[in-house]
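Q: let's see this in three dimensions:
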Amino acid sequence: MYLFFIMGAILLASTISRLVIGIPINWALEMSQFLLSAYYLLGGAYALQIDQHVRMDLFYSRLSARRRAVTDAITILFVIFYLAVLFGGGLSSTNYAIVYGQKNYTAWAPPLWPIKVVMTTGIFLMLLQLISTFIKDVAIARGKPIA
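A: All right, here's what the predicted structure looks like:
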């Protein structure tokens, strides 16, 4: 949650620097993009954990708890597959960034490995949380909920 405030402070400092002093900060936009990526990916697993993800609720709320669990278990399998592929790509991309010292093609040219590590970690945490949620949904669908 605090990353959002840091990002806001960076963007505010950039705006003040550009408009008042007349000197743009060339790293501000890029750093705020990195922070937003970290905020989004690390917050995703937490939102799953506290069951606060947004659902398209046309019929879902009318289903019984067991049918909701079956529906969730089926759809979670697709998301687990997607995140597993994304995690594999993230590992490969992070390894490349570390081994070859990959930098972004901008005037600031920051190294990309720190944000790639954070993004891959966020994907991994979301994958773990989805596996946990899948196991709980299967237990509910079987009529033996896990406390």
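
Q: make it CA atoms for all contacts and neighbour counts henceforth
A: Will do.

Q: what about the residue nearest the centre of the chain, distance to Ile80?
A: Among the residues of the chain, the one closest to the centroid is Leu41, at 1.4 Å (C-alpha atoms, centre = their mean). Applying C-alpha to C-alpha, to the nearest Å, the value for Leu41 to Ile80 is 15 Å.

Q: second input sequence below; structure requested for side-by-side comparison:
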Amino acid sequence: MPRFIVAYVRYVEAFNRAVGKFAMYLILLLLGILLYAAFSKASTDISPIWTVEMAQFTLTAYFMLGGAYALQNNALVRMDLFYSHWKPRTRAIVDCITIIGLLIYLAILLYGAVISTHYTFEIGQRRPSAWQPYLWPIRTIMSIGVLMMLLQAIATFFKDLAIARGKPIE
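A: As a prediction, this is how the structure comes out:
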């Protein structure tokens, strides 16, 4: 593989690994928010209005920012009827073909996410609830997460292509 492709794969994987490891700690933030809500409800019989939506936003950030890291580590669900019995080269060839569908899906999803984020910034959209938080922070995180997934899918394609050619990228 050309050096710039190897550099691209290494850079994208290092970035997604760092962001993914950060995203793992968001589950602790989510736990803290939910515990605060539970203790507030138990002690004062009033649950703060922001806790449910903040928990939803935190879970969304956890999911979206961790997706590329999950793809990088092959931690996604896969139909494994024949796949596990194939040789690594055969798997790589099949993955090179099937990842094209993922790339198309992620490109369309990114387009929609960017348009949605732009619209949210443009009109200052808020969530229609009692708390009424702005939606631009979570929409921005969602767009970044989809972009990271797309970049990781491209890196995965190059890694599989290198395996199919018999010269894996380390």
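
Q: ok, back up a step: quick one: map the residue nearest to the centre of structure 1 onto structure 2.
A: Applying TM-score structural alignment, one finds that Leu41 of structure 1 aligns to Met64 in structure 2.

Q: and what about the spatially closest residue to Gly44 of structure 1 that is not a sequence neighbour, helix, strand or coil?
A: Taking C-alpha to C-alpha, 6 or more residues apart in numbering, and ignoring the residues beside it in sequence, Gly44 of structure 1 has Met126 as its nearest neighbour in space, at 6.3 Å. Three-state assignment for Met126 of structure 1 (DSSP: H, G, I helix; E, B strand; the rest coil): helix.

Q: which residue in structure 2 aligns with Met126 of structure 1?
A: Using TM-score structural alignment, Met126 of structure 1 pairs with Met149 in structure 2.

Q: for Thr60 of structure 2, see how far away that match is.
A: When C-alpha to C-alpha is the yardstick, Met149 of structure 2 and Thr60 of structure 2 sit 14 Å from each other.

Q: ok, Leu103 of structure 2 touching Ile154?
A: Yes - counting by C-alpha atoms under 8 Å, Leu103 of structure 2 touches Ile154, with 7.4 Å between them.

Q: and the residue lying farthest from the centre of structure 2, how far from Ala37 of structure 2?
A: In terms of distance from the mean C-alpha position of structure 2, Thr44 ranks first, at 37.0 Å (C-alpha atoms, centre = their mean). Here the criterion is C-alpha to C-alpha. By it, Thr44 of structure 2 lies 10 Å from Ala37 of structure 2.
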